[in-house]
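# what follows is a predicted protein model with its sequence.
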Amino acid sequence: MGKIANKQMICEVLMEAAKTDKNIVALCSDSRGSGSFTPFADTYPEQFVETGIAEQNLVSISAGLAKCGKKAYAVSPACFLSTRSYEQCKVDVAYSNTNVKLIGISGGVSYGALGMSHHSAQDIAAMSAIPNMRVYLPSDHLQTKELMKALLKDEKPAYIRTGRNAVDPIYEEGNVPFEMDKATVVTKGEDVLIVACGEMVKPAKDAADLLKAEGITATVLDMYCVKPLDKEAIVREAVNVKAVVTVEEHAPFGGLGSMVAQVVGSECPKKVVNMSLPDAPVITGTSQEVFNYYKLNAEGIAEQVKEIL
């Protein structure tokens, strides 16, 4: 299987589950097309709700349906879901501990040239700060599939951020190491630990390959579960390396880098460098063009590691 967008896999998993579970309900804020949920809406019209461009209503309606026994999946651009409806996510979903899964599509800089209004570079920090809210950034469609299958089995709130485009798979079909709320070791090394999430896992893995050719070995940790953060994995992998690098499609404050630095600082103190988007409106361009500009690519990560070591 080649490239598949994570959001498409989310729809496929829910469509399969909806065949037998009529309590599954998908809701969109004029985002069924961009969210790859048109097939769900067409196949299960009685299990689909279109709110229009009304993200606050989207979340509140989802919470109401959940309180009535439904399993609500609210699909909306991450930039709006994590800001415009923040109070509803906090109060109606998390504070009330309702079974709503918030699917933030086109996260990070996926919308490219549309600029800061459509970028979500603060959502990891914002959503992680809400009690009862879990935060996940799966790295490829195969891991997304396993995550969604696991989320179907629980009744707790969660925020899942995905990108807009198909990404190269990290794992192999039929061989996806997955444990709920446990980070996955992608590569194993002794010199540096690279902790990444979402679309940054692939360039982190590629950077490890580049470094290996130069005699530097890196452990790459796929921290798809940003909250709850797998602290045990961080300490286990960080304790014997020389330095730690975190890589995220997010602002430099309050995200994965901040969380990892807290853990390393308290448990096994050593240098931690956070690679992220800048504390400024990012340049316009495709996701890859933005990543290349800010050195959030394999070459940039490898260069940062060598500089630290």
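Alright, I've got the coordinates.
# can we go C-alpha only for contacts and neighbour counts from here?
Will do.
# so E232 is in which element?
Assigned by DSSP states H and E, E232 belongs to helix 231-238.
# report the buried residues of the host helix or strand of S60.
S60 is part of helix 55-67, with elements assigned from DSSP H and E. For helix 55-67, a neighbour-count test (16 or more other C-alpha atoms under 10 Å) marks E55, Q56, L58, V59, S60, I61, S62, A63, G64, L65, A66, K67 as buried.
# and which of these is nearest to A298?
Nearest to A298, judged by C-alpha to C-alpha, of these is E55 at 35.6 Å.
# how about the helices in the stretch 1-150 of the chain?
Assigned by DSSP state H, counting those that start in this stretch, the helices in the stretch 1-150 of the chain fall at 6-18, 38-43, 55-67, 78-81, 86-88, 123-128, 141-151.
# save these as TSV, and put in distance to L193 too.
Shown next, in TSV, are the helices of the stretch 1-150 of the chain (distance: least, C-alpha to C-alpha, whole Å):
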stretch	distance to L193
helix 6-18	26
helix 38-43	40
helix 55-67	37
helix 78-81	29
helix 86-88	33
helix 123-128	21
helix 141-151	21
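# E16: how many residues sit nearby?
When neighbours are counted by other C-alpha atoms under 10 Å, E16 registers 11.
# what separates it from K149, distance-wise?
Per C-alpha to C-alpha, to the nearest Å, E16 is found 10 Å from K149.
# thinking again about what came up before, and the helix holding S60, what other elements does it pack with?
strand 24-28, strand 71-77, helix 86-88, strand 100-105 (3 or more C-alpha pairs under 8 Å, 6 or more residues apart in numbering; DSSP states H and E).
# the first one relative to strand 71-77, how many degrees between them?
Okay, so that is strand 24-28. Here strand 24-28 points in a direction 20 degrees away from that of strand 71-77 (axes from the mean of the first three to the mean of the last three C-alpha atoms, to 10 degrees).
# residues contacting strand 24-28, please?
With C-alpha atoms under 8 Å, 6 or more residues apart in numbering as the test, strand 24-28 has contacts from 14, 17-18, 40-41, 47-52, 58, 62, 70-76.
# in it, what's buried?
Using 16+ other C-alpha under 10 Å as the test for burial, strand 24-28 gives I24, V25, A26, L27, C28.
# relative to helix 6-18, how tilted is that strand?
Strand 24-28 and helix 6-18 are oriented at 150 degrees to each other (the same axes, to 10 degrees).
# adding another structure so you can compare the two:
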Amino acid sequence: MPENIEILNDISKIFIPFRSVLEMETITSTFLETLNYDRLKEVPKTQPSSDKLISILKLKDNPLAKSVDYFINTVLAKVKPIVMYARDHHDINRRGNVIPYIKTRISIFFALHRLKVKFLIIKNFFDKLQAHYFNKDVFLENDSINDKSLLSLFYEYYYKKNLMNLHLMLPKSKKSKRVVQLLNNRDTITNEKLLNMVGKKYYNNKNEQIKFIMREIKASLFTCKLIFARMDVFKPFITKRGGSINIEELMISNDFIPELIPAMSESLDEENYKAFENYYRAFRFMLRNSLEGINYAISLASDGQLSLDLEEPIYTIGNLFEEL
């Protein structure tokens, strides 16, 4: 798989905190394979110690506990609260003098970048489907694909783009003998181990396919919330239309991805285009609100210095959405 030099240079500027954020995501996703997200949902508000979070994630005496400890005691320790300014004794505005590479904010910017890219992969799939008049054949790379349902094609697309993105961020590089010896330890989390933990699990069961994508989103969301909580921000995801929509709940709602994508898949397979149109309209509405909520969180963390378009990531994503 080709490695894009631009993204490698971009990501190298934030290597250490980026790596820890990715490890925290991976650990959370692994936890969610067997336990419900409800057990984690309110944890960030408590600003847990490393020992407490290790206990919650059931990682005592597990080598991965070191990653949690580093994330809490080193990465989060660098994060500074967003200062609150009151104007005319009424409106309270949070402000932080930051740029995307400043040390006190790198972790939250990369965590938000990861969350947004996951939703952009989803959006890109449906944008491409719509551009081809909802003809699924655009995603059929060869005749060997047995399950040609929209749901399976969507999962295949997400899986490949997610893995491609991970390869771009975790490039294989030549190592000296000394480095190889240091990494030749079962407790060391290497790039290869991260790729295997995050990106190499392929599911054929449709129910598991949706669960995998939801774990990905929830893991990113949880990581973002841990960092925002350290900044004394507990509701970072809102829209310009105000607080009538709980964006955080929307992103992980069963009424969104878990329900609408299978419903769209079934209606398209049955050629029930009226039903598909209704599901698709609701899906686009929820997707747009999710991306707007993430953009608001990005703007909040940057004191308005980062005002992104709906489809614009924080960092370069290389050729992720280009046809190869």
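Received the coordinates, thanks. Values in this document were obtained by computation on a predicted structure and should not be read as measured data.
# overlay the chains and give the TM-score.
Laid over one another, the chains give 0.20 as their TM-score (TM-score structural alignment, normalised by the length of the first structure), with 113 aligned residues with a C-alpha RMSD of 7.1 Å.
# so which of the buried residues of helix 55-67 of the first structure is the closest to I10 of the first structure?
S62 (17.1 Å).
# need the contact list for the residue nearest to the closest one when sequence neighbours are not counted.
The spatially closest residue to S62 of the first structure, leaving aside those adjacent along the chain, is A72, at 5.5 Å (C-alpha to C-alpha, 6 or more residues apart in numbering). Neighbour list for A72 of the first structure: I24, V25, A26, L27, S62, A63, L65, A66, N99, V100, K101 [criterion: C-alpha under 8 Å, 6+ apart].
# format these as a markdown table; extra columns: distance to V260 of the first structure.
A markdown table is the format used below for the contacts of A72 of the first structure (distance: C-alpha to C-alpha, whole Å):
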| residue | distance to V260 of the first structure |
| --- | --- |
| I24 | 35 |
| V25 | 35 |
| A26 | 33 |
| L27 | 34 |
| S62 | 32 |
| A63 | 31 |
| L65 | 36 |
| A66 | 33 |
| N99 | 28 |
| V100 | 27 |
| K101 | 25 |
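# what is the nearest of the residues you listed to V192 of the first structure?
Nearest to V192 of the first structure among the contacts of A72 of the first structure, with distances taken as C-alpha to C-alpha, is K101, at 34.7 Å.
# and the closest one, how many neighbours?
The number of residues near K101 of the first structure, taken as other C-alpha under 10 Å, comes to 28.
# ditto for H141 of the first structure
When neighbours are counted by other C-alpha under 10 Å, H141 of the first structure registers 26.
# separation between it and K67 of the first structure?
Taking C-alpha to C-alpha, one finds H141 of the first structure at 30 Å from K67 of the first structure.
# what does V49 of the first structure give?
16 Å.
# likewise for V290 of the first structure?
Distance from V290 of the first structure to K67 of the first structure, counting by C-alpha to C-alpha: 41 Å.
# so what's Y70 of the second structure closest to, chain neighbours aside?
The shortest distance from Y70 of the second structure to any non-neighbouring residue, by C-alpha to C-alpha, 6+ apart, is to S20 (7.5 Å).
# er, G104 of the first structure I mean
Nearest one to G104 of the first structure, counting by C-alpha to C-alpha, 6+ apart, is A78 at 3.9 Å.
# then D69 of the second structure?
In space, and not counting its chain neighbours, D69 of the second structure is closest to S50: 5.0 Å by C-alpha to C-alpha, 6+ apart.
# that neighbour against K66, yeah?
No. Counting by C-alpha atoms under 8 Å, S50 of the second structure does not reach K66; the two are 9.3 Å apart.
# how long is stretch 49-57 of the first structure end to end?
Stretch 49-57 of the first structure end-to-end distance (C-alpha to C-alpha) = 11 Å.
# on the three-state scheme, E208 of the second structure is what?
Classification of E208 of the second structure by DSSP: H, G, I helix; E, B strand; the rest coil places it in helix.
# now swap in R94 of the second structure and tell me
With three-state DSSP as the basis, R94 of the second structure sits in strand.
# what do you get for L221 of the first structure?
Following three-state DSSP, we place L221 of the first structure in the strand state.
# surely it meets K205?
No. Using C-alpha under 8 Å, L221 of the first structure is not in contact with K205, being 9.0 Å away.
# anything in contact with each of the two?
Here L221 of the first structure and K205 share the contacting residues V186, T187, scored by C-alpha under 8 Å, 6+ apart.
# list the contacts for M9 of the first structure?
For M9 of the first structure, the contact set (C-alpha under 8 Å, 6+ apart) comprises H141, T144, K145.
# find the nearest non-adjacent residue to the first one, please.
To tie it back to what came earlier, the one meant is H141 of the first structure. Sequence neighbours aside, N6 is the residue nearest to H141 of the first structure in space, at 4.6 Å (criterion: C-alpha to C-alpha, 6+ apart).
# what about Y293 of the first structure, how many residues nearby?
Per other C-alpha under 10 Å, the neighbour tally for Y293 of the first structure reads 15.
# with D42 of the first structure instead?
D42 of the first structure, neighbours per other C-alpha under 10 Å, totals 11.
# next: K306 of the first structure.
Around K306 of the first structure there are 12 residues (other C-alpha under 10 Å).
# list only buried entries from the contacts of strand 24-28 of the first structure.
14, 18, 40-41, 47-51, 58, 62, 70-76.
# before we move on, back to that, report the angle between the helix holding S60 of the first structure and strand 100-105.
Using the same axes, to 10 degrees: helix 55-67 of the first structure against strand 100-105 is 140 degrees.
# give the buried residues for stretch 262-275 of the first structure.
With burial defined by 16+ other C-alpha under 10 Å, the residues of stretch 262-275 of the first structure counted as buried are V263, V264, K270, V272, V273, N274, M275.
# okay, and the first one sits in which element?
Under the criterion DSSP H and E, the helix or strand holding V263 of the first structure is helix 256-267.
# what comes up buried for the helix or strand where V21 of the second structure lies?
Per DSSP H and E, V21 of the second structure falls inside helix 15-31. Within helix 15-31 of the second structure, the residues scored as buried using 16+ other C-alpha under 10 Å are 15, 17-31.
# can you name the residues in contact with that helix?
When contacts are defined by C-alpha under 8 Å, 6+ apart, helix 15-31 of the second structure is touched by residues 11, 57, 64, 67-68, 70-71, 75, 106-107, 110-111, 194, 197-198, 215-216, 218-220, 222-223.
# just give me the neighbour total for I5 of the second structure.
Residues near I5 of the second structure, counting by other C-alpha under 10 Å: 11.
# what's the neighbour count on N162 of the second structure?
Around N162 of the second structure there are 20 residues (other C-alpha under 10 Å).
# ditto for the one 3 residues further on
Other residues within reach of N165 of the second structure, judged by other C-alpha under 10 Å, total 22.
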